[in-house]
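*Asks:* sequence-free structure coming up:
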């Protein structure tokens, strides 16, 4: 058995999975949260059983001790199934990291330096890396960057139309995110269709609380909706997505809102939550069906933005073979998929209503058999993709 421990660390929590990469099977998973608060929480799942604890967890190092205790008490035994490496999700790799990278002190310095581009994410990832380095000192640690998959974007796709010297000095460009998911889903779509990845033009829609769409040609990202930060692009759970930048100047002048106020507004109090008061797409849909006009408008805006990007990427790619929906909303909300694709029949996109409404946890086709563009629902598995890439780095070292 070849196992990889996958860690996704934030500033006050981290998730983990122990994965048998050969069988592509999760042996255990867990969450350590409320780190640094008066009372922390940990949960651990092994097989069909779940276990939870409430206790003080002062820092990430203590959090990893709690995780090790959970493995020792509830299994599987890390002595019997020791991880050959630890894979770490890191949100922002800037333009420095374009592939999975063995973590060294220099890499840690670079991740810390890039924290100015992802102040809510990279510092937490670095805390997890350092704590995991203490807990698993004798195995390699590998960083998998959300931005890496999009490093194949051409300059005309990643460049913003501002002063080049200013952009270079402050590292302003499109980076894109959800790259691990977009890579995994595009490869799974090719496998599902039984076609070589290199011959396919694809559009992948990762629709969760955070949401992005990616145009992929021959397995390479050629454009994506998120930009320098995860704020740009689609309407999301709490984020506005695309908005005229002058709106911020207008709000500042009219209300006196500070930059922090505006950051908070667009990232945490906009999107579906801001328009409807509901964060969960199921609640928005239920409200719309009950006659809530604001909820219906929010769904229409959400669908309009999806359709806008699908159309743009159809034009950019020139030919699209497959469109895939993934993540929580993309995998489960048939009404979102229908809204995004309605009216696109003339472009070769024909949705099968019965297939779209059917529920399954497996990859499946939801387009008609005669649809020139295959439309799929492909469950994402970012942790498995991180484990795969981590093992590849270890074996190549």
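*Replies:* Sure thing, it's come through. Keep in mind that this is a model prediction, so the values were computed, not measured.
*Asks:* from here on, just use CA atoms for contacts and neighbour counts.
*Replies:* Will do.
*Asks:* how close does residue 232 get to residue 210?
*Replies:* Distance of residue 232 to residue 210, given as C-alpha to C-alpha, to the nearest Å: 11 Å.
*Asks:* so who does residue 178 touch?
*Replies:* 146-147, 206, 212 (C-alpha atoms under 8 Å, 6 or more residues apart in numbering).
*Asks:* just checking, which of those residues belong to strands?
*Replies:* Per DSSP state E, strands hold the following members of these: 206, 212.
*Asks:* any idea how far the residue nearest the centre of the chain is from residue 386?
*Replies:* Nearest to the geometric centre of the chain sits residue 178, at 3.5 Å (C-alpha atoms, centre = their mean). Counting by C-alpha to C-alpha, the separation of residue 178 from residue 386 is 12 Å.
*Asks:* what helix or strand is residue 98 on?
*Replies:* Remark: residue 98 resides in no helix or strand, with elements defined by DSSP states H and E.
*Asks:* you'd agree residue 113 is in a strand?
*Replies:* No: according to DSSP: H, G, I helix; E, B strand; the rest coil, residue 113 belongs to no strand; its state is helix.
*Asks:* that one: how many residues sit nearby?
*Replies:* 15 (other C-alpha atoms under 10 Å).
*Asks:* got another, please set it beside the one above:
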């Protein structure tokens, strides 16, 4: 890498999609963003938006056979804007990798040994790591000379003490099968906890933050002085908060009960808890905007779903307050956290004795900027902090290759 190489391409490879952003790390500006979806289908779609120089959004449809073809199509679109992958200004490619286990605690340059370990982790991330691996291999084939960096969703949570990370099951069985609490959404929790400290004008090492990442997937974390000490997701992204289609916390014996009484298989229960539960299981909708519309129209089922969602949120806020001992801020982020004012208001309501409160006027303001929504002088700040996982991946990647 030369001193003029300041660009980072961020790739997020899913099972049938690739999201990408090209950033210039001199000022963290985005030069291009895009998405390839429905890979492997006749109706594949690529949407590309060049942001450097004010180019226009482009869209193309038609069969894209596999991830290799998808990434080549992305490279072609970037080249049309003079931003091709062969540019000497490209410093590295940063890859989102969902599961890094205990070994990967920070961004890592990808080698054959690293790839082998990511593959060994497939059993604990069967929906995500295989797609991440495919994206890495495809990018390596296109630019074998370029540093490729893995940034792991789990890495930020590897600072959890054993008392938070261990399940209370037989130790030998747990160790033999890598059963422990790993946590996810780590790049978001890292970014938001640091951005919250900046919003308060303090160093992250001085600030204790409860981060609430509320999207279709949702997780909470307790961050003490910049280090995660607890998080709501566990071995998989199923544990914890009520989510769009995932149940979050349930009694483990529910699984045995459904096997014995309902005659359901393990795979059927997996689908039930991951895809047919949460908000969609409670009321048939997983879009918080539609749920709130139904609540306002007097729909009791939607109201119950909303109340269960908020009840679980408040439980985790209280629990993580106890874990941290001192809380400087509670930060809401991701699609629901950033945009659903009623969720923020309801989650904080009744917690005044903990120093938490929301100013109704500030909470109602819509903005893309990080902002406080607590009353002036509140003992604990309540913030809305838009997450930026791509920028976090780009920063970690660039810092490593430099």
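*Replies:* Done, it's in. Computed from a prediction, not measured in an experiment: that's the story for all the values here.
*Asks:* just give the TM-score of the two.
*Replies:* Superposed pair, TM-score by TM-score structural alignment, normalised by the length of the first structure: 0.98. Supporting alignment: 395 aligned residues with a C-alpha RMSD of 1.1 Å.
*Asks:* now the two most distant members of the contacts of residue 178 of the first structure.
*Replies:* Farthest apart among these by C-alpha to C-alpha are 147 and 206. That separation is 14.4 Å.
*Asks:* ok, now which ones touch residue 392 of the second structure?
*Replies:* So residue 392 of the second structure contacts 187-188, 191 (C-alpha under 8 Å, 6+ apart).
*Asks:* ok so it is a helix residue?
*Replies:* Yes: with three-state DSSP as the criterion, residue 392 of the second structure is part of a helix.
*Asks:* and the gap between it and residue 71 of the second structure?
*Replies:* Per C-alpha to C-alpha, residue 392 of the second structure is found 22 Å from residue 71 of the second structure.
*Asks:* try residue 48 of the second structure
*Replies:* According to C-alpha to C-alpha, residue 48 of the second structure stands 12 Å off from residue 71 of the second structure.
*Asks:* neighbours of residue 160 of the first structure, just the number please.
*Replies:* Residue 160 of the first structure has 15 neighbours, counted by other C-alpha under 10 Å.
*Asks:* pretty sure it sits against residue 174.
*Replies:* Yes: with contacts counted by C-alpha atoms under 8 Å, residue 160 of the first structure reaches residue 174, the gap being 7.4 Å.
*Asks:* what is the aligned counterpart of residue 14 of the second structure in the first structure?
*Replies:* In the first structure, the residue paired with residue 14 of the second structure according to TM-score structural alignment is residue 10.
*Asks:* cool, and residue 158 of the second structure?
*Replies:* Residue 158 of the second structure maps onto residue 151 in the first structure, with residues paired by TM-score structural alignment.
*Asks:* swap in residue 329 of the second structure?
*Replies:* Using TM-score structural alignment as the criterion, the counterpart of residue 329 of the second structure in the first structure is residue 322.
*Asks:* check contacts around the closest residue to its match other than its chain neighbours.
*Replies:* Counting by C-alpha to C-alpha, 6 or more residues apart in numbering, residue 374 is the residue found nearest to residue 322 of the first structure once chain neighbours are left out, at 4.6 Å. When contacts are counted by C-alpha under 8 Å, 6+ apart, residue 374 of the first structure touches 321-323, 349, 365-368.
*Asks:* roughly how far apart are the corresponding residue of the first structure for residue 186 of the second structure and residue 14 of the first structure?
*Replies:* Under the alignment (TM-score structural alignment), residue 186 of the second structure maps onto residue 179 of the first structure. Residue 179 of the first structure is 20 Å from residue 14 of the first structure, where distance means C-alpha to C-alpha.
*Asks:* contacts only, for residue 103 of the first structure.
*Replies:* Listed by C-alpha under 8 Å, 6+ apart, the contact set of residue 103 of the first structure reads 140-143.
*Asks:* my read: residue 6 of the first structure touches residue 14, true?
*Replies:* No: using C-alpha under 8 Å, residue 6 of the first structure is not in contact with residue 14, being 10.3 Å away.
*Asks:* the more surrounded of these two?
*Replies:* Taking other C-alpha under 10 Å, residue 6 of the first structure and residue 14 do not tie; residue 6 has more neighbours (27 against 23).
*Asks:* what helix or strand is the more buried one on?
*Replies:* Taking DSSP H and E as the definition, residue 6 of the first structure sits inside strand 3-9.
*Asks:* average offset of that strand relative to the second structure?
*Replies:* Here the mean offset of strand 3-9 of the first structure against the second structure after fitting is 0.3 Å, by mean C-alpha distance after the TM-score superposition for the first structure.
*Asks:* my read: residue 18 of the first structure touches residue 26, true?
*Replies:* Yes: using C-alpha under 8 Å, residue 18 of the first structure is in contact with residue 26, at 5.9 Å.
*Asks:* so these two - more neighbours on which side?
*Replies:* residue 18 (27 against 18).
*Asks:* state the helix or strand in which the more buried one lies.
*Replies:* Using DSSP H and E, residue 18 of the first structure falls in strand 13-20.
*Asks:* circling back to that earlier point, ok, the match of residue 329 of the second structure to residue 339 of the first structure distance?
*Replies:* When distance is defined by C-alpha to C-alpha, residue 322 of the first structure is 17 Å away from residue 339 of the first structure.
*Asks:* that older thread, filter the contacts of residue 178 of the first structure down to the buried ones.
*Replies:* 146-147, 206, 212 (16 or more other C-alpha atoms under 10 Å).
*Asks:* so how far is residue 349 of the first structure from residue 360 of the first structure?
*Replies:* From residue 360 of the first structure to residue 349 of the first structure the distance is 21 Å (C-alpha to C-alpha).
*Asks:* what about those two, which has more around it?
*Replies:* Taking other C-alpha under 10 Å, residue 360 of the first structure and residue 349 do not tie; residue 349 has more neighbours (23 against 11).
*Asks:* helix, strand or coil for the more buried one?
*Replies:* Residue 349 of the first structure - assigned by three-state DSSP - is coil.
*Asks:* and the strand holding residue 18 of the first structure, what does it pack onto?
*Replies:* Other helices and strands packing on strand 13-20 of the first structure, by 3 or more C-alpha pairs under 8 Å, 6 or more residues apart in numbering; DSSP states H and E, are strand 3-9, strand 25-33, helix 382-396.
*Asks:* now that strand on the second structure. Mean distance?
*Replies:* Mean for strand 13-20 of the first structure is 0.6 Å (mean C-alpha distance after the TM-score superposition for the first structure).
*Asks:* ok, and what's touching that strand?
*Replies:* Contact with strand 13-20 of the first structure is made by 1-9, 25-35, 60, 83, 128, 383-384, 387, as judged by C-alpha under 8 Å, 6+ apart.
*Asks:* and stretch 74-91 of the second structure, by the same measure?
*Replies:* So stretch 74-91 of the second structure is contacted by 1-2, 4-9, 32, 48, 50, 143, 146-147, 398, 401 (C-alpha under 8 Å, 6+ apart).
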